[in-house]
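Enquirer: A structural model of the following input is requested.
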Amino acid sequence: MSSQKTLLRLFNKGLSFPSDQQKLQLELVNKITQNLLISNTTNYFRPDRELQSMISCITPNVTYHVLSNPDLPPHSLLSFFNFLRSRNFNITHILDIKAHVILLSRLFEARKFATMKSILSSVVIDGKLCCPIPGVVSLVGELDPHFAEKLFDMLFRVCSDNRLFEEAFRVFDYAKMMGLGIEERSCFVLLLALKKCGELDLCRRFFHRMLESGRIQIRVQSLTLVVDVLCRGGEVEKAKELMAEMAGKGQMEAAEILLEEMQSKGIDPNIVIFNTMIDGYCRRGLIDEALRVQDIMARKEIEADVFTYNIIACGLCKVHRYEEAKRTLNTMLEKGVVPNVVSFTTFIEIHCKEGNLAEAEWLFRDMEKRGEVPNVVTYNTLIDAYSKNEKMKQAHMLKSEMVEKGLLPDVYTYTSLIHGECIAGRVDEALNLFNEMSAKGIIGNIATYTSVISGLSKEGRADEAFKLYDEMMGMGLTPDDRAYAALVGSLHKPSSHGNQHHEIGEHK
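Expert: Next up, the predicted model:
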């Protein structure tokens, strides 16, 4: 029903019969409709003698009326449309843009997509698009959004198939402007046509427009095609940059194909290419795939550098494979690769996870002797370990030390300390840290709020816990199950805080 209303809006837009011709035009519409209904079993429109004598009186309005008639099935509409086309009616007159769009809309409702494309292809005559794109654009506001998107996608494909590249770009830009999507496979058709025509620069530029649109999910085929274009044009560095960009977005299957593409052309990937691939896999938790790429590096006799080892070690830590991470870093040292701050921080994290805080502390001091300055992440790693083990004196000393060195504590620093104080049962100390953090303009995250809520709940301070919960929700942070469980538990515990009520955020 909504599609019929859309057709009526489109049909009635600027539509009227001149008063002196109205009777004749309506009579003509009725006769054509009756004729089509009678010949419903055939695919050909055969006007009777009376109607034949009136054919020359057909106007655009008559055409709109007939094509919009919901009683006529799609094949009857097509037979009428083809009849007009066979009689060489001017496409800009009787079969104008609106007539085409009305017919295409009816075909879209019937899911006759191949016929839709055939109709659109017919508007390309002598290598030119006879249906002005701005004319189609002017009708979009009257169309169903799903039909409009399909229409633009097909028009884009028709332009690409006929190598009308400027028109294809124009359709793409109009679709983007109006929030309509062009399918990735349609974009691939254009990329392929551009490549076949030797328009390599246009091919590369259009691919970047696909990326910039933010609406197109790039497939391997499109990326591979563009990489081939870049390599053929001698733009190997741009191919590398493109791979790095796509790997950063997660698209790693494509990175592998790029690697094969470069090798097939006698271009040996360097350490940057391999590190990019390894990092892409590690970010997605695909550590075994990352290690496989490292093996390929070794077979090609490309020496891993400190970044390679760091990426793999960090990736292994993320999936809790600490022994392997430690072996990776030890291998790095054995091969004479000089560790950097990331290497030391990862080593410290491994020792902390293993509960060997003494070794972690020794390594922390040793890195300074080697000339590597600990950064915020290094300090946070050790502070978090001390806090979880209720060694709050050492944790606070590290916080003071990092401030003295000009490093600013962040939300992770404060969250670790707050969590530690709550574990130790010093909730008021945790609240002081929470207020200090807020006063410094550092916004707490879910872990920060959950730690304080849990600490308050354990002491039976339900009012304060729920107040903090409300504040958390107001910030758009969704509490986890631990916070909910703590809040429920707080309602069943007597307050150990007497009648005193600590005002959360009183120093904000």
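Enquirer: CA atoms for contacts and neighbours, from now on please.
Expert: Will do.
Enquirer: what sits up against stretch 100-118?
Expert: 3, 7, 10-11, 64, 67-68, 74, 77-78, 119, 136, 147, 151, 154-155, 158 (CA atoms under 8 Å, 6 or more residues apart in numbering).
Enquirer: to check against the first, give me the structure of this:
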Amino acid sequence: MPQANNPVSFPRPKDFAHFVLDRIHDVELGLKFLDWASKRPYSCSLNGSAYSSLLTLSARFKVFSEIELVLERMKLEELKPTCEALSVVIQAYADSGLVDKAVELYYVVGEIHNCVPSVFACNSSLNVLVKHQRIETARQVYDKMLENSCVDNCSTCIMVRGLCKDGKVKEGRELIEDRWGEGCIPSVVFYNTLIDGYCNKGEFESANGLFKELELKGFLPSLETYGVMINGFCKKGDFEAIDRLLLEMKERGLKVNARAYNNIIDARYKHGCTVKVV
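Expert: A predicted model of the protein is given here:
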């Protein structure tokens, strides 16, 4: 007796949409695909994975209007975006200077997934918060990152820079020592940040002390280190110290950039000194 033919089962668009979207590198093309998928026979609403892929695609190209529409649609359909997708969106907002949106979604990740976004998204958020002088919020983000073991050297450096810009250099150093141990400053980058912080506060002796400590610990001052120190001594009007630094740079084969020279010339004028052409 002949067997009845079994009906052929085709995958539904919602089951493969995210695989396609993950491979598309054009937002307009992605939206056209979704429009096509929605008109197929037996079509149904997209799932969270597909929407998350669309979020990621839109964020990569910073199409924020589409991101808002997708997030609203997901909220209405009670679907949760993945942590990975939200991380990409947060980074896009932060890198574009949209600090409030980045912070808002940072907290959304915690509410939905009980974790923090990726370290890249967190660092971008820290960076934009520091740029907007929202140091208290940045510290809250940083502390939450610590709780979730989501901190790298870049995270700490951004936070220290923010504290130093806010005049809290001592707190910045304590933050470094909390992570690496008392008396430990792990790299010349951190020294530069702290030295700059002291110079901006007018605490030139503390800045010079760190400069000497840096060399005693075997670190070589970078061009940035010399630039920060020269700028500090320009504010103080200590041109003998500046000349010593310039000589040290020459002996090491380092060239002074135009910005440093301009600072020196400007400082000599302000302090009533003769301007020497170097």
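Enquirer: list the contacts of the counterpart of Asn275 of the first structure in the second structure.
Expert: Using TM-score structural alignment as the criterion, the counterpart of Asn275 of the first structure in the second structure is Asn123. For Asn123 of the second structure, the contact set (CA under 8 Å, 6+ apart) comprises 154-155, 158.
Enquirer: can you tell me the SS state at Asn123 of the second structure?
Expert: helix (DSSP: H, G, I helix; E, B strand; the rest coil).
Enquirer: what distance do you get for it to Ala102 of the second structure?
Expert: 11 Å (CA to CA, to the nearest Å).
Enquirer: can you check Ala121 of the second structure too?
Expert: In terms of CA to CA, Ala121 of the second structure sits 9 Å off from Ala102 of the second structure.
Enquirer: what of Val27 of the second structure?
Expert: Distance from Val27 of the second structure to Ala102 of the second structure, by CA to CA: 21 Å.
Enquirer: out of these two, which sits in the busier spot?
Expert: Between Val27 of the second structure and Ala102, counted using other CA atoms under 10 Å, the more crowded position is Ala102 (28 against 21).
Enquirer: aligned partner of the more buried one in the first structure?
Expert: Ala102 of the second structure maps onto Ala255 in the first structure, by TM-score structural alignment.
Enquirer: before we move on, the earlier item: in TSV: the contacts of Asn123 of the second structure, plus neighbour count.
Expert: Listed next are those as TSV, based on neighbours: other CA atoms under 10 Å:
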residue	neighbour count
Cys154	14
Ser155	21
Ile158	23
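Enquirer: so Ile348 of the first structure touches Arg365, yeah?
Expert: No - here Ile348 of the first structure does not reach Arg365: they are 10.6 Å apart, not a contact under CA atoms under 8 Å.
Enquirer: tell me which of these two has more neighbours.
Expert: A direct count of neighbours by other CA under 10 Å for Ile348 of the first structure and Arg365 places Ile348 higher, at 25 against 14.
Enquirer: what helix or strand does that one sit in?
Expert: Using DSSP states H and E, Ile348 of the first structure sits in helix 341-353.
Enquirer: distance from that helix to the second structure after superposition?
Expert: By mean CA distance after the TM-score superposition for the first structure, the fitted helix 341-353 of the first structure averages 2.1 Å away from its aligned residues in the second structure.
Enquirer: after that helix, which helix or strand is next?
Expert: The helix or strand immediately downstream of helix 341-353 of the first structure is helix 357-369, counting by DSSP H and E.
Enquirer: identify the residues contacting that following helix?
Expert: Contacts of helix 357-369 of the first structure (CA under 8 Å, 6+ apart): 341, 344, 347-349, 351-352, 373-374, 382, 385-386.
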